[in-house]
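Asks: Quick check, what structure comes out for this input:
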Amino acid sequence: MRNSELIAGFPRIEADAAGKRASAVAIVVSGTGDGAGVWLTRRTPKLRAHAGQFALPGGRLDDGEDAVTAALRELEEELGLVAGPEQVVGLLDDYPTRSGYVITPVVVALDDGQQPSPNPAEVAELHWIPYPDLGVEPRYLTIPESDRPVIQLPLLGHLVHAPTAAVLFQFREAALHGRVTRVAHLEQPVFAWR
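Replies: Next up is the predicted model:
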């Protein structure tokens, strides 16, 4: 993975999870050099929570799991991609959500030989986002419900919102530019608060 040492040495901040549920997402990197990129899903509209939203593979931690184990399990369940702890490059900052979760982003470098096989019960669409496309400048909005800026990333002809936009933005800043950029203060749109 390009700049894996930047992710491995990222000075992550853990959020206080008091009163929130722990969850993890996998930022799945495959490819090398300029051909590297990450996988992004669009959740099926039939899901109970966050239906139809752009997301990284992930979910709640099961009893006894840590963030790495949960992210790797969810990666296999949602995309049929198998990775072990040795393929985990590092972790980014925890992101507390308005819907009651603390998300730990786990960066996973996959071998080029694996091809995803999305689970249709969870994934409506699967998109490959090449590194150059992650270079898009985010949009920041103000909303009356919060004094924090709402982040949006223009990707795939749509707007990707936080928490996914915040996590991808931090990954982009660290992996592509070597910058430590904090994102926990970036707001989600109101529709994602539930």
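Asks: contacts and neighbour counts: CA atoms only from here.
Replies: Will do.
Asks: what ranges do the strands span in the chain?
Replies: Taking DSSP state E, the strands of the chain run over residues 21-30, 37-43, 54-55, 58-60, 88-91, 95-96, 101-109, 123-130, 139-143, 146-155, 158-161.
Asks: one more, for comparison:
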Amino acid sequence: MPTRDPLAGLRAALTRLGAETSDHDLNPDFVLPEGRVLRPAAVLVPIRIAETGLRVILTKRSSRLKHHPGQIAFPGGKLDDGDDGPVAAALRESHEEIGLPPAIVDILGTMPPHETVTGFTVTPVLGHVRGGFDPVPEAGEVDEVFEVPFDHVMNRTRYIVQSRFWRGQRRHYYTVPYGPYYIWGATARILRALADRVA
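Replies: Below you'll find the model as predicted:
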């Protein structure tokens, strides 16, 4: 009897059409800057098969960073001139940030870009991490590498819309807390978009 593929539902979800997302989705009154130029970036959404089910690998950014200190994020960053597209950038950044060897990552697909309020257009790249992996957080960039159950972030009832003031305006955003980890902003929005497709 064939063994069921634990990634089958995710593979199917990635074949469905999905819309681009944005940090502005919950802020329809926000006026986008005229003539804005978005910088291309990519993140890896690393998924591991564990005995207890699928797990998503996330990072906690260093509290000493100038931008987004202490926030929960996917490994990733802006595209460099030498990168052959978003997939290459996501794999390179993941290797640099958490020591994830590109050779053990099977690319499952990509999602439509997500526009951040900080001026990036981020392509989420989903990858299956095969075999054993011992994270090596990049000193000064990553404080912690941890995992969240895939079922937790795919459950849309766990998402809460919260708000805070940013540059004099109240901005709303998704959160999907897990234990001591406050997952919010672009990371939560990308996961929510994936949850919508899986549903």
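Asks: Return the distance of stretch 13-29 of structure 1 from the chain's centre.
Replies: Stretch 13-29 of structure 1 sits 10 Å away from the centroid of its parent chain (CA atoms, centre = their mean, to the nearest Å).
Asks: Going by neighbour count, list what's buried in that stretch.
Replies: Ala22, Ser23, Ala24, Val25, Ala26, Ile27, Val28, Val29 (16 or more other CA atoms under 10 Å).
Asks: Reformat these as CSV; add distance to Arg98 of structure 1.
Replies: As requested, those are exported to CSV (distance: CA to CA, whole Å):
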residue, distance to Arg98 of structure 1
Ala22, 13
Ser23, 13
Ala24, 15
Val25, 16
Ala26, 20
Ile27, 21
Val28, 24
Val29, 27
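Asks: so which of these comes closest to Gly52 of structure 1?
Replies: Of all these, Gly52 of structure 1 sits closest to Val25, with 16.8 Å by CA to CA.
Asks: what span of structure 1 lines up against stretch 66-77 of structure 2?
Replies: On structure 1, the counterpart of stretch 66-77 of structure 2 by TM-score structural alignment is residues 48-59.
Asks: Just the endpoints, please. Distance across the matching stretch?
Replies: With CA to CA, to the nearest Å as the measure, the ends of stretch 48-59 of structure 1 fall 13 Å from one another.
Asks: Outside of that stretch itself, list whatever touches it.
Replies: Residues outside stretch 48-59 of structure 1 that contact it (CA atoms under 8 Å, 6 or more residues apart in numbering): 23-27, 39-45, 70-71, 74-75, 78-79, 124, 160-161, 164, 192, 194.
Asks: From the residues you listed, list the buried ones, please.
Replies: Using 16+ other CA under 10 Å as the burial test, the contacts of stretch 48-59 of structure 1 include 23-27, 39-44, 70-71, 74-75, 78-79, 124, 160-161, 164, 192 as buried.
Asks: separation between the residue most central in space within structure 1 and Ala71 of structure 1?
Replies: Nearest residue to the geometric centre of structure 1 (CA atoms, centre = their mean): Leu56, 4.4 Å. Using CA to CA, Leu56 of structure 1 is found at 10 Å from Ala71 of structure 1.
Asks: okay, and the common contacts of these two?
Replies: Val25, Ala26.
Asks: give me the number of residues near His158 of structure 1?
Replies: Each residue near His158 of structure 1 was counted by other CA atoms under 10 Å, and the total is 10.
Asks: Map Val122 of structure 2 onto structure 1.
Replies: Aligned counterpart of Val122 of structure 2 in structure 1: Ile103 (TM-score structural alignment).
Asks: Next, find the distance separating its match from Ala121 of structure 1.
Replies: Separation of Ile103 of structure 1 from Ala121 of structure 1 (CA to CA) stands at 22 Å.
Asks: Looking only at neighbour counts, state which of the two leads.
Replies: Ile103 (29 against 12).
Asks: tell me the contacts of the nearest residue to Leu10 of structure 2 once chain neighbours are set aside?
Replies: Nearest residue to Leu10 of structure 2, sequence neighbours excluded (CA to CA, 6 or more residues apart in numbering): Val198, at 6.4 Å. The contact partners of Val198 of structure 2, by CA under 8 Å, 6+ apart, come to Gly9, Leu10, Ala12, Ala13, Met154.
Asks: what do you get for Asn3 of structure 1?
Replies: Asn3 of structure 1 is in contact with Ala175, Leu176, Gly178, counting by CA under 8 Å, 6+ apart.
Asks: any idea how far Pro116 of structure 1 is from the second one?
Replies: Think Leu176 of structure 1. Using CA to CA, we find Leu176 of structure 1 at a distance of 24 Å from Pro116 of structure 1.
Asks: Then Ala55 of structure 1?
Replies: Going from Ala55 of structure 1 to Pro116 of structure 1 by CA to CA gives 15 Å.
Asks: who's more crowded, those two?
Replies: Ranked by neighbour count (other CA under 10 Å), Ala55 of structure 1 and Pro116 place Ala55 first, with 25 against 14.
Asks: aligned partner of Glu76 of structure 1 in structure 2?
Replies: Aligned counterpart of Glu76 of structure 1 in structure 2: His95 (TM-score structural alignment).
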